[in-house]
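Visitor: can you look at this prediction? I've put the sequence above it.
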Amino acid sequence: MLQLNSSARLEINMPLHEWLPLLLDGTLVTVQVGILSAIVSLLLAVGAGLGSLSRYAIIRAIAKAYVEIFRACSLLVLMFWVYFALPFLHIDLPKLMAAVLAIGLNIGAYGAEIVRSSVAAVSKGQHEAGIALNLSGNKRIVRIILPQAAARMIPPFGNLMIELLKATSLVYFITLSDLTFAAMILRNNYYIWTPHIFGLLLLIYFVLSSCISVTFRLLERKLTVWR
């Protein structure tokens, strides 16, 4: 049934079961991008965070350069550059890979500072205790420093992962069929009533963010049992 609203735009009253599957497909893409980007960003965060504390000047310089460059970049511009500019250098990435790389590079730079500050916050007495036990540098890091630093990292990393989830909505601009893209398709092509579609969009993002929040709270509780 067609009706004319106050803005003189045609709206179509489509049953929920006809357009909800498109949103669910978009949600799956959003979750996929979020998980892959989280893996990339966590790997980069740990590598750059520990690298910035390395005894070797060249490693510290590379880690700090990565953090400063990609933390200062606009994520949307970075995504455009990875997807639209790299092909001019004969590096043509699929949409999913371009989105994951851009988000991972940007969020990983923020995560690196979390790792660096958490490791640096572990007291020097813990380092000295490892030396007294005749542990090598790598064993001190793995067995003593990182377990204590990980407990400090969990709350800020939880916030960062929620920010990452919200950042996935930017993949709409490179026409990757995520949740936001699906909502815009329904709004523009099928004329689903705007408050309905965007209200449901907010609800889905809220549910996904809540799942991340609960997961990190449980992880924090598990990792702080020793306290």
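Guide: That came through, no problem.

Visitor: rest of the way, CA atoms for contacts and neighbours
Guide: Fine.

Visitor: which residues of the chain fall in strands?
Guide: Under the criterion DSSP state E, strands of the chain are mapped to 2-4, 10-12.

Visitor: for Val225, find the nearest of those.
Guide: Nearest to Val225, of all the strands of the chain, is strand 10-12, at 54.5 Å by Cα to Cα.

Visitor: which parts of that closest one are buried?
Guide: For strand 10-12, the neighbour count (16 or more other Cα atoms under 10 Å) marks Glu11 as buried.

Visitor: ok, the spatially most central residue of the chain to Glu18 distance?
Guide: The residue lying closest to the centre of the chain (Cα atoms, centre = their mean) is Leu164, at 2.7 Å. Going from Leu164 to Glu18 by Cα to Cα, to the nearest Å gives 30 Å.

Visitor: check it against this one:
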Amino acid sequence: MFDYWLQWMPLLWKGLVTTVEVTAYSAVLALLLAVLTGICRVSRFRVIRGLALLYVLTFRGIALLVLLFWIYYVLPYMDIELSKTMAAVLALGLNYGAFGSEIVRSSILAVPQGQWEAAKALNMRPFERMFRIIFPQALIRMIPPFNNLMIELLKASSLLYFIGLADLVHQSNVLRGLYLQQTTQIYLTLLIIYFILASIISYAFRLLERRWSAGRL
């Protein structure tokens, strides 16, 4: 088995690098969209709330695979041609950003009303109230659900195989074609790699939660 792993390593490494890169870029985009949209969802301006809700309803309601196909295969007909990596990052980021925005919105609304009233009593402007008082407290509540969301994003990156991106799934299927007798071992290796990546994400978020929760009740 170890000898086979040595033969598979070059292809699996290329797939691992692609998967990690796409997951990382998509996670950054998703988190930025989630925070921006989540804050807009609690805005006092109806237009801003409406636009944010439209984004959430649209991209939360579209199947990720369909969105991926649409961005990669349909946009070129509108003279918007993206690379496979860019299409993957955009699809994953838009989709999971919509789900993440609900985490942000609910976490902000979960901050005790007394904190909002205290910030108003200090004569803080809305921007100051949000980013100096409310958002830091909401951030602690966001970490566990964002942990789950990022793991789901990692697993969803396996769909990139359908647009021909050379990720872990693609490279595993290439190996299966070369080593048909070792199909079980190849896909077992794939399962182990995804499990390790998910465990790393979970550990990183636990460290964040422990650090940011220090000294808080």
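Guide: Received it, and whenever you're ready, just let me know what you need. Everything numeric here is computed off the predicted structure, so don't read it as measured data.

Visitor: how about the residue nearest to the centre of the first structure, what does it touch?
Guide: By Cα atoms under 8 Å, 6 or more residues apart in numbering, the contact list for Leu164 of the first structure reads Gly34, Ser37, Ala38, Ile103, Ile107.

Visitor: closest one of the residues you listed to Arg227 of the first structure?
Guide: Lowest distance from Arg227 of the first structure to the contacts of Leu164 of the first structure (Cα to Cα) belongs to Ala38, with 27.5 Å.

Visitor: go ahead and confirm the closest one touches Ile162.
Guide: No: Ala38 of the first structure is beyond contact range of Ile162, at 10.1 Å (criterion: Cα atoms under 8 Å).

Visitor: skipping its backbone neighbours, what lies nearest the equivalent of Leu75 of the second structure over in the first structure in space?
Guide: Under the alignment (TM-score structural alignment), Leu75 of the second structure maps onto Leu86 of the first structure. Distance criterion Cα to Cα, 6 or more residues apart in numbering; nearest residue to Leu86 of the first structure, sequence neighbours excluded, is Asp92 at 6.3 Å.

Visitor: how many other residues sit next to that neighbour?
Guide: Residues lying near Asp92 of the first structure (other Cα atoms under 10 Å) number 15.

Visitor: also Tyr205 of the first structure?
Guide: So Tyr205 of the first structure, with other Cα under 10 Å, has 19 neighbours.

Visitor: now for it: what does it line up with in the second structure?
Guide: For Tyr205 of the first structure, the aligned residue in the second structure is Tyr194 (criterion: TM-score structural alignment).

Visitor: where's the aligned partner of Leu42 of the first structure in the second structure relative to Gln185 of the second structure, distance?
Guide: Taking TM-score structural alignment for the superposition, Leu42 of the first structure sits opposite Leu31 in the second structure. According to Cα to Cα, Leu31 of the second structure and Gln185 of the second structure sit 35 Å apart.

Visitor: looking at these two, which one has more neighbours?
Guide: Taking Leu31 of the second structure and Gln185 together and counting by other Cα under 10 Å, Leu31 has the greater number of neighbours (23 against 15).

Visitor: next up, the contacts around the more buried one.
Guide: Contacts of Leu31 of the second structure (Cα under 8 Å, 6+ apart): Gly93, Gly97, Gly100.

Visitor: what about these, which one has the most neighbours?
Guide: Highest count within these by other Cα under 10 Å belongs to Gly97, 30 neighbours.

Visitor: which of the contacts of Leu31 of the second structure sits closest to Gly177 of the second structure?
Guide: Gly93 (31.6 Å).

Visitor: could you pull out the helices for the first structure?
Guide: 16-51, 57-72, 75-80, 95-121, 124-132, 137-140, 146-167, 179-189, 194-223 (DSSP state H).

Visitor: quick one: map Ala166 of the second structure onto the first structure.
Guide: Checking TM-score structural alignment: Ala166 of the second structure goes with Ser177.

Visitor: any idea how many residues pack against the closest residue in space to its match that isn't next to it in sequence?
Guide: Spatially, and ignoring its direct neighbours in sequence, Ser177 of the first structure is nearest to Gly26 (5.9 Å; Cα to Cα, 6+ apart). Gly26 of the first structure: 20 surrounding residues under other Cα under 10 Å.
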